[in-house]
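Novice: Only the shape, not the letters, is given here:
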C-alpha cells in the first residue's frame, strides 16, 4: 500500500546531496559563527554547488525554481540535510524562509511575488515570521493582541512580538495582526508584509537562548503606529489564521524530517565510539548497557522514520495528515532528545565537550518540545481526533 522508495532520478539527487553534505557541509561546520551562521565567502560557493547539482529549494514547485517532487522525497532529502545545522541553509530550505515562501506562493500578489518571494528563493534577502507574542499562549494564535487598523491607503500596526526567529538578518517580516476583533476567533487576524526599517518597527532585543546555532537570533520586536501601504496585506483580510495553519503544518513535518538526520548522525557517532573506545580491557560495544542503548535507538529511529514518511505520503495523496503530523511532532521530539542523550552518555566527558557535535545537538534539541506547538498540545490533538474517529466508527454501538 505504501511505497517510500525513491525513483531512480530521486536516488541520484539524494546521492548528490549525501556527497555534498559529507565532503563540503560537515567540514564547514567549524566556521559557524553563533547567531550568524557561515560567512558568505564560505556559504555562497556551497549554495552555488547545490544549485549546479539541481538540488536548490527542493520544497518549492518547479514553476518557481524548486524540485516539486513531493513530500516523501522531501522527507528523504531532509533526513540527509538535517544531519547538520548548516544543511537547510546550504540547500535553500532554511526556516523561516521555507514557510514564508510557501505562503507568498499561495497568497501573494504578482507584485509581492516579484518584490519578496523571488529574492528570498534566490537567497538575495532573508525573512522572518512575526506571530508569537510574549503575553499570549504561542499554542493559540487566535489570542494575539497586535492590531492593524485601516487608515485611508495605509494600515497602522501596533503591538509587540516575541521570539521572532531570524529577525536579525531579515529584510522583511510577515506579521500577523488582528484586523476585526469582533469576528469569530479564527477570522480576526490578517497577515501583512512589513519591511525592516519601516518607521515604527522597533527591534528591541535578541533573546538569549539555550542553543547557539540559530541564524538571525530570536528577537523581541515592537510596532509603534507602524504604517504600511494597503497593498502590503498578504492574502485576504481575516485569513491570517488560515494562512498560519497552512504554513505551520508542513513546517512541523519538516522539523520531524530533519530530526531524523540529527538522530542518524548521533547514532553513527554512538556506534563508532562504542567500537573504538575500550574500558576494562574491551570495547564499550561489548557491554550490555551500551548494546541496549544501540538497540533502543535503532528501534525508535526506525519508528520515527516510518511515521514521518507515512505522514508525508498522506500529504502527497491529498489526505488530511494533521493527526499524523501532530503524532510525529511530539514523538519525534522525544526520540530526538533520547538518542542524542544516549550518544553523549556513550562518549562520556568527550560527549559533554565541544569536540563532537553532540553537545550542540543536545542544546538545540530541547526546543523541539516547544516550537511549532508544545508536545502537550499535539498530544491533545491526537487524542481528540482518535476519540472522534472512534465515536464516528462506532456510533451505533455507543447509542
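Specialist: Ah, there it is. As the structure is a prediction and not an experimental result, all values here were calculated from the model.
Novice: going forward, measure contacts and count neighbours with C-alpha atoms only.
Specialist: Fine.
Novice: Residue 193: what's it in contact with?
Specialist: 172, 173, 174, 175, 232, 233, 234 (CA atoms under 8 Å, 6 or more residues apart in numbering).
Novice: what about residue 125, distance to residue 161?
Specialist: Distance, residue 125 to residue 161, by CA to CA, to the nearest Å: 21 Å.
Novice: Those two - which one has more neighbours?
Specialist: Neighbour tally, residue 125 and residue 161, criterion other CA atoms under 10 Å: the higher count belongs to residue 161, 25 against 16.
Novice: Name the nearest residue to the residue nearest the centre of the chain, sequence neighbours excluded.
Specialist: For the chain, the residue nearest the mean C-alpha position is residue 255 (4.4 Å; CA atoms, centre = their mean). Of all residues not flanking residue 255 in the chain, residue 329 sits nearest, at 7.9 Å (CA to CA, 6 or more residues apart in numbering).
Novice: How about residue 93?
Specialist: residue 57 (5.4 Å).
Novice: For the biggest helix by length in the chain, buried residues please.
Specialist: Scanning the chain for the longest helix, with DSSP state H as the assignment, gives helix 240-276. Counting neighbours by 16 or more other CA atoms under 10 Å, one finds that the buried residues in helix 240-276 are 240-241, 243-244, 247, 249-267, 269-271, 273-274.
Novice: and the comparison structure, right after this:
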C-alpha cells in the first residue's frame, strides 16, 4: 500500500512556506510593479531576497549547488504552499521556466556548465529561458516539426530560426536553445540543446506578446535567432539527444506546474468560501443556497483528486521512474479540474469575481492558460491513447 501522508519534516516545511507566503509575499500582490507582462525584475529581486533570508530559496536544486535537494514529494507540499500566492513561486525561485531549466542543468550539464549557469540561477541572481516552441509551421505540440537549425562553424555552431511564446525572454541572462543539428556533410543528426549567455549577438527579442496571463517575469516573447554563434562546449549533454533531454525537463516540469496551481486554486476556493459565508441573498447566506454550496463541494472534490494525482506522480518519480505517463495524466487532470474550481469561484463571487478586488479573476485567467502550455490536454490524451493501443 502506498502511503502518501507527508512526513513530519515535510509537514514542517509546508507550514514554514504557508506562513512565509501569508506574512511576507501576499502583501506584495497590490504592488504596481506587478504588470501585465509579469512582475518586474526589480520586484522579483526584492521577493527573492525575502526567500533567501528565510532559507526557502530554490529547494528543488541539489544541495551542492545551493538548494535543499528536495525530492518530488517534498516539492509537492512546498510548491503547493508557495502557489497560494501567484508571487510565491517567483519569490522562492521555483517558477517556470527557471525551475525546469535548473532541474535539467542539475541532471545533464557538465560541472563547468553548472558553475557558469546553474549556480547563478539557483542563487536567484539570474533568470533563464527555454527556447523550443516556434510559430507555425514550426515546433509546437509536435517538436519534430522544429525548423530552427544549428550548423557547424569552426569549433562551434551557428544557430538560426524563430521562437515564440518564450517565457521570460525579456531580461533573461541565460538561454537554452533547442535546434535541429546538422553535421559537416549537411546530414540532419537530430535535435540538440545549446547553452548561451544573454544578451547575445544574433539573438533578439522581436516583441513581447500580449497574453491573458501575467504571472511570469519577462512575459512571453517572440525571439529571432539570426546567426547566433556558440562554442563547442555550449552543447548541453550530447549532440543529437535534445529530444531525450527535453523529456528529462518536461515530465517533472508538468508536475511542478500542477503543484503550484493547486495552491492558487486553493486560494480561490478559500476566497469564495469566505464570501459565501458572509454574503446574504434572498434572506440567507449564499453558502446555504444549494446552487452555491454544491459548487463549493465540487471544488473540494476537484482539489482533493488533483492533489492525489500530484502525490501519486511525485511518488513514482521519487522511485526513480521516468513518470512520463503519470505526469501526462496529472497535467490533464489538474489543469482541467483546477480550471473548473476557478470558474466556480468566480461564479460564486458574482460581480465581485469579475473585479480585481480579489485574486480570483487573475487566478481564473492564469488557470485557463495552464490547459494549453506544457502540452494541451488533447496532446496528452492522444499520447495516452497511443500507449493504450500498444498495450
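Specialist: That came through, no problem. As the structure is a prediction and not an experimental result, all values here were calculated from the model.
Novice: Got a TM-score for the pair?
Specialist: Laid over one another, the chains give 0.94 as their TM-score (TM-score structural alignment, normalised by the length of structure 2), with 387 aligned residues with a CA RMSD of 1.9 Å.
Novice: ok, so what distance separates residue 120 of structure 1 from residue 172 of structure 1?
Specialist: Per CA to CA, residue 120 of structure 1 is found 10 Å from residue 172 of structure 1.
Novice: whoops, I mixed them up, residue 298 of structure 1
Specialist: For residue 298 of structure 1 relative to residue 172 of structure 1 (CA to CA), the value is 42 Å.
Novice: So for those two, which residue has more residues nearby?
Specialist: Higher neighbour count among residue 298 of structure 1 and residue 172: residue 172, with 19 against 15, using other CA under 10 Å.
Novice: now the more buried one: how far from residue 252 of structure 1?
Specialist: 23 Å.
Novice: Over to residue 135 of structure 1?
Specialist: 23 Å.
Novice: Residue 299 of structure 1 now?
Specialist: Distance from residue 299 of structure 1 to residue 252 of structure 1, by CA to CA: 22 Å.
Novice: which element follows the helix or strand that contains residue 90 of structure 2 toward the C-terminus?
Specialist: Residue 90 of structure 2 belongs to helix 88-91 when elements are defined using DSSP states H and E. The C-terminal neighbour of helix 88-91 of structure 2 among helices and strands, as given by DSSP H and E, is helix 98-108.
Novice: in the superposed pair, what's the mean gap between the helix or strand just after that next one and structure 1?
Specialist: Towards the C-terminus, the helix or strand next in line after helix 98-108 of structure 2, according to DSSP H and E, is helix 111-113. Following the fit onto structure 1, the mean deviation recorded for helix 111-113 of structure 2 is 2.0 Å by mean CA distance after the TM-score superposition for structure 1.
Novice: who's in contact with the residue lying closest to residue 39 of structure 2 once chain neighbours are set aside?
Specialist: Nearest residue to residue 39 of structure 2 in three dimensions, chain neighbours excluded: residue 217, at 5.0 Å (CA to CA, 6+ apart). Listed by CA under 8 Å, 6+ apart, the contact set of residue 217 of structure 2 reads 37, 38, 39, 40, 41, 44, 167, 168.
Novice: what's the answer for residue 72 of structure 1, then?
Specialist: Residue 72 of structure 1 touches 4, 309, 312, 313, 316, counting by CA under 8 Å, 6+ apart.
Novice: The first one - how many residues pack around it?
Specialist: Think residue 4 of structure 1. 14.
Novice: and it, what pairs with it in structure 2?
Specialist: Aligned by TM-score structural alignment, residue 4 of structure 1 pairs with residue 4 of structure 2.
Novice: what about that match, distance to residue 83 of structure 2?
Specialist: Note on residue 4 of structure 2: its distance to residue 83 of structure 2, by CA to CA, is 20 Å.
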